[in-house]
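A.B. asks: When you get a sec, could you give me coordinates for this:
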Amino acid sequence: MKSVVISKPGGPEVLEVKDLNLGEPKNDEVTIQNHAIGLNYIDTYHRSGLYPVPLPSGIGLEAAGEITKVGSDVKDFKVGDKVAYCAAPLGAYSSHRNYPTKNLVKVPDGVDLETAATLMTKGITTFYLLHKTYPAQSGETVLFHAAAGGVGQIFGQWAKSLGCNVIGTVGSDEKIDIAKNNGYDHVINYNKDNFAEKVKEITNGKGLSVVYDGVGKSTFDGSIECLKIRGMMVSFGNASGPLDPVNVARSIQPKGLYLTRPSIMQYTTTREELDEAANKVFEMVTTGKVKTKISKKYSLKDISQAHKDLESRILTGPAVIIP
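C.D. replies: This next block holds a predicted model:
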């Protein structure tokens, strides 16, 4: 197998492609030939050390492929099944791997594997944000940061299908049309305009019940400002850098706000939760309520460039790695 390995934390240059021997799957595992691998911002956190992992380590949480071997105790999956995953253990950046079935889902016939590899992390994130963390209602106005990004494009379409009035922020004028084409009613360039003031204009001074913020450090205070009394701040990412410690007396207490820091792991703790989330994601795609377009494809040997592109925000949608 070919696999990307990190031996020390750092920049994209620490990503190494190595030839490794793949053993037999354990009793509860299957061997998967990865057809496409998802490229996600959390991968840069594992690489940089922001989210520390034991080293040396594989990297990557998301991929889709075909089962080539099954462990002795595996009953619900068979050789030839098309499958996808977006959970630990790390190691999705590989041509083949052994993977536990408890975190694996089957890909329906109406979804190709390259699309599936872009959907698991971003789609399930959107599902839990909109249906579990803060269940958005038809007619409600919501704000999502990084509206032109991989999660943002899915979120905009999904929220619009629920009947929400969707506000998005982007980092450049070039990304405004991308966001608008993915369901956003209002798009704000937060590098040119004060997005909190713009939100107050859009809501006639009322503010929002919820802000979904995957950007982090640079948008946190403005997001708090956008919320009305008893609103919810959903902080789920660090694209602009890790959050500073939260001053509860300054940020939360004045309006009695709720603050949550969710992740996929907390919403897919059981087989039932994982299947519910994955099935809903695949349903949104097969019914056409959510459409995805892969913006770029990389090979494993170009993995350092893929991370550079991801961190520089030049990608205009989901990207995949083809091993």
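A.B. asks: C-alpha from now on. contacts and neighbour counts both.
C.D. replies: Fine.
A.B. asks: I'd assumed residue 265 was in a helix, is it?
C.D. replies: Yes: under DSSP: H, G, I helix; E, B strand; the rest coil, residue 265 sits within a helix.
A.B. asks: distance of it from residue 213?
C.D. replies: Between residue 265 and residue 213 the computed distance is 18 Å (Cα to Cα, to the nearest Å).
A.B. asks: Compare neighbour counts for the two and give me the winner.
C.D. replies: residue 213 (22 against 13; other Cα atoms under 10 Å).
A.B. asks: dump the residue contacts of the more buried one.
C.D. replies: 144-145, 219-220, 223, 233-237 (Cα atoms under 8 Å, 6 or more residues apart in numbering).
A.B. asks: Repeat the analysis, applying 10 Å as the threshold.
C.D. replies: 143-146, 219-220, 223, 233-239, 261 (Cα atoms under 10 Å, 6 or more residues apart in numbering).
A.B. asks: Also residue 219?
C.D. replies: Residues near residue 219 by Cα under 10 Å, 6+ apart: 145, 190, 195-196, 213, 235, 238, 240, 243.
A.B. asks: Can you show me the helices along the stretch 201-323 of the chain?
C.D. replies: Along the stretch 201-323 of the chain, counting by DSSP state H, counting those that start in this stretch, helices occupy 220-226, 264-267, 271-286, 303-311.
A.B. asks: Other residues contacting the second one?
C.D. replies: The reference is to helix 264-267. Counting by Cα under 10 Å, 6+ apart, 86-88, 121-122, 124-129, 132-133, 236, 273-274, 277 sit against helix 264-267.
A.B. asks: what do you get for stretch 40-52?
C.D. replies: Contacts for stretch 40-52 (Cα under 10 Å, 6+ apart): 5-15, 53-54, 57-62, 90, 93, 118, 121-122, 150-151, 237-239, 241-242, 307-308, 310-311, 318-320.
A.B. asks: here's the other one to compare against:
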Amino acid sequence: MPAAWRMVARSHGGPDVIAKEEFEPGQPGDGELLIEQDAVGLNFIDTYYRTGLYPAPLPTPLGSESAGRIVAVGDGIDGFAVGDRVGCASGLGAYATHRIIPADRAVAIPDGVSNEDAAAMMLKGMTACYLAEDIINLKAGQVALVHAAAGGVGSILVHWLRDKGVIVIAHCGSAEKAATVQANHSLYGAFDDLAATVRELTGGAGVDVVYDGVGKDSWNASLASLKRRGLLVSYGNASGAVPPVSLLDLSRGGSLYVTRPTLFDYVATVEELAHTAGRLFDRMQRGVVSAQIGQRFALADAAEAHKALEARQTRGATILIP
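C.D. replies: Okay, here's the model as predicted:
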């Protein structure tokens, strides 16, 4: 096997703390698989580990989402064999040429889905799945506001919701990005006037749910856009962590609900992971959602990819190629 290498954060800070190092992945233990990787997904959560917002020991192996082929199988495993294509969207260490993963966190990639598309979609697509299907069971005709709608999760979520018949109001940071979003209403610009525009579009009622992966900058606009007893799903912190929340703000806004979910609580068991991945791959194979890979970086250029992501210069999904 050729020398393995990975990208790690040697300290907490900006993208320049990311460094390349050789490592020995070793052989998989009981219940583990060794993967030779073809593609790695870039996600905002990767920047949280790099900056220290999410704690992890240093040096921190970065990345959670990847796809490749099994090159070695540990003991006690049924259902996987050398040569199988698999994806994984949990743990750390995806920014690497090789990776050992627990077999119960691996997902078989079906025919018709490429490894690049799987790497671009595993984390973002399964996130869109649980947001659209498991947190609130939206019905056709209900209304959702999706922030960062041209981004990795947002672009998938818009198509997923529209397939359910949900009326989608999309919001993006620029007119150029908004023009690429196939929502019922595609908005862009500052958050100051967003809630008023949403009220106009909904006849004053507001939306049933807001999907907010932006965080601090969008928080007030999200609350103000909700209808009475509406739900704010805060699933990311692209602009920084949400400030301390007063429960009285939820009362004054109309008995509002707020949840701060993570994917891993929705795919905690083997059965939940298989169910969620199955729903994602079904929609990929039917053309409901697609990877929409906007850019590719060499894995060795992970720092440049982080800079582009944090500057909101990416569109759709971004993958890193070892």
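A.B. asks: now the contacts of residue 213 of structure 1: which count as buried?
C.D. replies: Listed as buried from the contacts of residue 213 of structure 1 are 143-146, 219-220, 223, 233-239; burial here means 16 or more other Cα atoms under 10 Å.
A.B. asks: okay but residue 207 of structure 1 is in contact with residue 201, surely?
C.D. replies: Yes: contact criterion Cα atoms under 10 Å: residue 207 of structure 1 and residue 201 qualify, at 8.9 Å.
A.B. asks: quick one, which of these two is more surrounded?
C.D. replies: residue 207 (22 against 12).
A.B. asks: show me what contacts the more buried one?
C.D. replies: Contacts of residue 207 of structure 1 by Cα under 10 Å, 6+ apart are 141-142, 196-197, 199-201, 224-229, 231.
A.B. asks: And it, how far from residue 131 of structure 1?
C.D. replies: Taking Cα to Cα, one finds residue 207 of structure 1 at 21 Å from residue 131 of structure 1.
A.B. asks: Repeat that for residue 72 of structure 1.
C.D. replies: 37 Å.
A.B. asks: coming back round to it: which one among the contacts of residue 207 of structure 1 gets closest to residue 103 of structure 1?
C.D. replies: residue 142 (30.7 Å; Cα to Cα).
A.B. asks: Nearest residue to the closest one in space, please, no chain neighbours.
C.D. replies: With sequence-adjacent residues excluded and distances taken as Cα to Cα, 6 or more residues apart in numbering, residue 142 of structure 1 is closest to residue 166, at 5.3 Å.
A.B. asks: For the equivalent of residue 302 of structure 2 over in structure 1, list the residues it contacts.
C.D. replies: By TM-score structural alignment, residue 302 of structure 2 lines up with residue 303 in structure 1. For residue 303 of structure 1, the contact set (Cα under 10 Å, 6+ apart) comprises 4, 12-13, 15-17, 39, 93, 309, 321.
A.B. asks: And residue 102 of structure 2, what's its match in structure 1?
C.D. replies: Match for residue 102 of structure 2 (TM-score structural alignment): residue 100.
A.B. asks: Correct me if wrong: its match contacts residue 76.
C.D. replies: No: applying Cα under 10 Å, one finds residue 100 of structure 1 not in contact with residue 76, separated by 11.9 Å.
A.B. asks: Pick out whichever of those two has more residues nearby.
C.D. replies: Neighbour totals were compared for residue 100 of structure 1 and residue 76, and residue 100 leads with 19 against 7 (other Cα under 10 Å).
A.B. asks: how much space between the residue lying closest to the more buried one once chain neighbours are set aside and residue 102 of structure 1?
C.D. replies: Spatial nearest neighbour of residue 100 of structure 1, chain neighbours left out: residue 29 (4.2 Å); criterion: Cα to Cα, 6+ apart. Between residue 29 of structure 1 and residue 102 of structure 1 the computed distance is 9 Å (Cα to Cα).
A.B. asks: ditto for residue 30 of structure 1
C.D. replies: 10 Å.
A.B. asks: Pick out whichever of these two has more residues nearby.
C.D. replies: Taking neighbours as other Cα under 10 Å, residue 30 of structure 1 and residue 102 compare with residue 30 leading, 27 against 14.
A.B. asks: Thanks again, I'm all set now.
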